[in-house]
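Engineer: Sequence first, then the predicted structure, then my questions.
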Amino acid sequence: MIELVIEQRRRDLGSFEVGRVLPFARRRMVGPYIFFDRMGPKDLAPGLPREADVRPHPHIGLSTITYLFAGEIMHRDSLGSEQPIQPGEVNWMTAGSGITHSERFERLRLEGGLMDGIQAWVALPTEREEIDPGFWHYAADALPEIGENGARGRLIAGQLAGVQSPVAVDSPQFYVHWQLKAGARVSLPADYSERAVYVVHGEVEIDGQRIAPGSMAVLAAGKPVTIRATSEAAVMALGGETVGPRYIDWNFVSSSKERIEQAREDWHAGRMKLPDLDNGEFIPLPPRIGELREPEPMS
């Protein structure tokens, strides 16, 4: 059963658009997943302006997951990591007590090409919000496949249906990319209390309801769900167990309002180390829009 369908909100970044799904007013999180953005798809010509790059910026209290369908992004961070990511690979960065990083489109600037991918954020459980930061890269062939008739799945993170991804996680969760032929069906077990399905392209049907590309269907708990592709399609399924309500402000996530305020002050005062390979660039602290509200209780 579908509880809610969230349609992406498109935002023009100048060189390409992103489609934001989470957080949403009526559904702030799905399990520990607190942020879900579709980057593109956009066919870019050579000569992409440098303004398209995401300059160094800070995070606390979360892990970021970057997963591409097309294109390449160069990741650099304050730990000294420098790692390009290509389609099917995973960049997993845990901010914990604090990290800064940049995301640059250097290869696309030179060669042009299609840019398409997902960036998700996972809120860390309360007892692990202040762990040491870290960065891990996983090759495409390191991810286990989940196969059914006409359906090819790759488990990006967590555990699903007895299969475990090598990507280390901090709380019970799953994140899978399925490619479906027209008419294919795939079952999403009721292993977790919170689950959702995002349609990358094509159309699928869940519980008799068609879900359009760019939309996320949030599922009711307790029962397995069948996803049927009404055309050739790709979907991302994700979810897990709740880590509790969270504040979110700019790039900061925390169970504590005071910790968010401290992170803002630290960034504004220049107390967070920048990536060594980014020549001192950074994104200034933006003004807060409205008050930092109490986080909503989980549904």
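Structural biologist: Received the coordinates, thanks. Numbering: from 1, shown residues only.
Engineer: CA only for contacts and neighbour counts going forward, please
Structural biologist: Will do.
Engineer: Now do the same contact list for residue 212.
Structural biologist: With contacts defined as Cα atoms under 8 Å, 6 or more residues apart in numbering, the neighbours of residue 212 are 199, 201-204.
Engineer: what's the distance between the nearest residue to residue 242 once chain neighbours are set aside and residue 194?
Structural biologist: Nearest residue to residue 242, sequence neighbours excluded (Cα to Cα, 6 or more residues apart in numbering): residue 31, at 4.4 Å. Residue 31 sits 5 Å away from residue 194 when distances are taken as Cα to Cα, to the nearest Å.
Engineer: cool, residue 168 as well?
Structural biologist: Remark: distance between residue 168 and residue 194 (Cα to Cα) = 20 Å.
Engineer: So between these two, which is more surrounded?
Structural biologist: A side-by-side neighbour count of residue 168 and residue 194, using other Cα atoms under 10 Å, places residue 194 first with 23 against 11.
Engineer: most remote residue from the protein's center?
Structural biologist: Note on the chain: the largest C-alpha distance from the chain mean falls to residue 269, namely 28.3 Å (Cα atoms, centre = their mean).
Engineer: residue contacts, that one?
Structural biologist: Taking Cα under 8 Å, 6+ apart as the definition of contact, residue 269 has no neighbours.
Engineer: quick one: it from residue 233, how far?
Structural biologist: Remark: distance between residue 269 and residue 233 (Cα to Cα) = 47 Å.
Engineer: got any residues that touch both of residue 31 and residue 194?
Structural biologist: Jointly contacting residue 31 and residue 194 under the rule Cα under 8 Å, 6+ apart are 239-242.
Engineer: Could you find the closest non-adjacent residue to the spatially most central residue of the chain?
Structural biologist: Nearest to the geometric centre of the chain sits residue 120, at 0.9 Å (Cα atoms, centre = their mean). Counting by Cα to Cα, 6+ apart, the nearest residue to residue 120 once its immediate chain neighbours are dropped is residue 36, at 4.4 Å.
Engineer: take the one below as the second:
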Amino acid sequence: MSNQAVQAEQECNFEHPCGAIELLIEPVEKNLGNFSVRRTLPSAERKMVGPWIFFDHMGPADFSPGQGIDVRPHPHVNLATVTYLFEGEILHRDSLGSLQCIRPGDINLMVAGRGIVHSERERAEVTRVPHRLHGLQLWLALPEKDEEVDPAFYHYPSKDIPATLAGDVPVRVMMGSAYGVTSPVKTFAETLYVEAHLQPGQTLTLPDAEDRAVYVAKGEVQARDSVIPEYAMAVFGQETGITLEAVRESRIAIIGGEALGERFVEWNFVSSRQERIEQAKRDWKSGAFPKVPGDESEYIPLPE
């Protein structure tokens, strides 16, 4: 999904609760016209969690016939995007020639590297009837040695994403290793991305990582004396053995991994070098980026 503003950083609501949580981020909802997103990363008090530098919760959005997601071609550099849907479908096209529908439970990993262009739309079969879209879109910063790798696209169907039980809690390990299983999704740095679905009263011990955060996509969970409400992200320290308890039925995302150091973010560009972002802006304005086959007639201009 294209960032709609020049600056990605959000002025969210923050708390510094006691106990296991270092920071609680409650995002401000952004209306993008026919649907809304909640952004928790990057924020004024926390730019990244491990390699994760962008975290958007899309919807849930209910569309009437003729409406839907329609994101024109736009560029990225020096990052990787991860798209994961709870409901609905998105049609991905990119400048490598990829054409892929993403459906609930799948993982789309697009590695921008030295530069890629993509669009996100919906098939006519989807938009001609009432439908819903709901999911998460995240960006990963790449380690400095990998920032200029060749662009690539990987699609992992839902059946290939490992699922297990952590005690009696069903979890899916989308990226990295946790709870005794390892995801096949490609990583460049130590990366953690887990989804869990808890019933009221169930508990889940967080996997260890250098950086960790929990986002509550649905419900409410508690960590010691601190409550993490729906649509909030709690950032945790490196203390081991931290356990969450569901106050009510909850769907959560656990993200984290290796801290990569400072990154600059402007519009759809992420890099360890500000001058690289300036070059990407010039390249997009001059038309130097490649076109998206099958979607060449439109594009999103560089915001001024």
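Structural biologist: Yep, that arrived. This is a predicted model, so every value here is computed, not measured.
Engineer: how near is residue 208 of the first structure to residue 156 of the first structure?
Structural biologist: As judged by Cα to Cα, residue 208 of the first structure and residue 156 of the first structure stand 27 Å apart.
Engineer: residue boundaries of the helices in the stretch 101-250 of the second structure?
Structural biologist: If DSSP state H, counting those that start in this stretch is used as the criterion, the helices of the stretch 101-250 of the second structure fall at 124-127.
Engineer: Which residue, other than its chain neighbours, is closest to the counterpart of residue 251 of the second structure in the first structure?
Structural biologist: The pairwise alignment with the first structure assigns residue 251 of the second structure to residue 234, based on TM-score structural alignment. Spatial nearest neighbour of residue 234 of the first structure, chain neighbours left out: residue 179 (4.4 Å); criterion: Cα to Cα, 6+ apart.
Engineer: And for the residue mapped onto that neighbour from the second structure, the neighbour number?
Structural biologist: Taking TM-score structural alignment as the alignment basis, one finds that residue 179 of the first structure is matched in the second structure by residue 197. The number of residues packed near residue 197 of the second structure is 18, by other Cα under 10 Å.
Engineer: hmm, back to that, superpose on the second structure and give me the mean offset of the helix or strand the match of residue 251 of the second structure falls within.
Structural biologist: Take DSSP states H and E as the rule and residue 234 of the first structure turns out to sit in strand 233-240. After superposition onto the second structure, the average distance of strand 233-240 of the first structure to its aligned residues comes to 0.3 Å, using mean Cα distance after the TM-score superposition for the first structure.
Engineer: okay, stretch 45-57 of the second structure sits on what stretch of the first structure?
Structural biologist: Residue correspondence for stretch 45-57 of the second structure in the first structure, counting by TM-score structural alignment: residues 26-38.
Engineer: Of all the residues in the matching stretch, which ones are buried?
Structural biologist: By neighbour count on 16 or more other Cα atoms under 10 Å, the buried set for stretch 26-38 of the first structure is 27-38.
Engineer: Same check on stretch 74-91 of the first structure?
Structural biologist: Buried residues in stretch 74-91 of the first structure (16+ other Cα under 10 Å): 74-79, 81-91.
Engineer: Next step: those restricted to strands.
Structural biologist: Among the buried residues of stretch 74-91 of the first structure, the members falling in strands (DSSP state E) are 74-77, 82-85, 90-91.
Engineer: Quick check: the match of residue 251 of the second structure touching residue 184?
Structural biologist: No: the pair formed by residue 234 of the first structure and residue 184 falls short of the contact definition of Cα atoms under 8 Å, at 11.1 Å.
Engineer: circling back: just send the buried residues of stretch 26-38 of the first structure back as CSV, with secondary structure and distance to residue 254 of the first structure too.
Structural biologist: CSV is the format used below for the buried residues of stretch 26-38 of the first structure (DSSP: H, G, I helix; E, B strand; the rest coil; distance: Cα to Cα, whole Å):
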residue, secondary structure, distance to residue 254 of the first structure
27, strand, 17
28, coil, 14
29, coil, 13
30, strand, 16
31, coil, 15
32, coil, 12
33, strand, 13
34, strand, 11
35, strand, 13
36, strand, 17
37, strand, 19
38, strand, 23
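Engineer: now those in TSV, with distance to residue 102 of the first structure?
Structural biologist: Supplementary listing: those in TSV, determined by distance: Cα to Cα, whole Å:
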residue	distance to residue 102 of the first structure
27	28
28	25
29	25
30	26
31	27
32	23
33	21
34	20
35	18
36	18
37	16
38	18
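Engineer: Please tell me how far the equivalent of residue 147 of the first structure over in the second structure sits from residue 48 of the second structure.
Structural biologist: When the structures are aligned by TM-score structural alignment, the residue of the second structure matched to residue 147 of the first structure is residue 165. With distances taken as Cα to Cα, residue 165 of the second structure is found 28 Å from residue 48 of the second structure.
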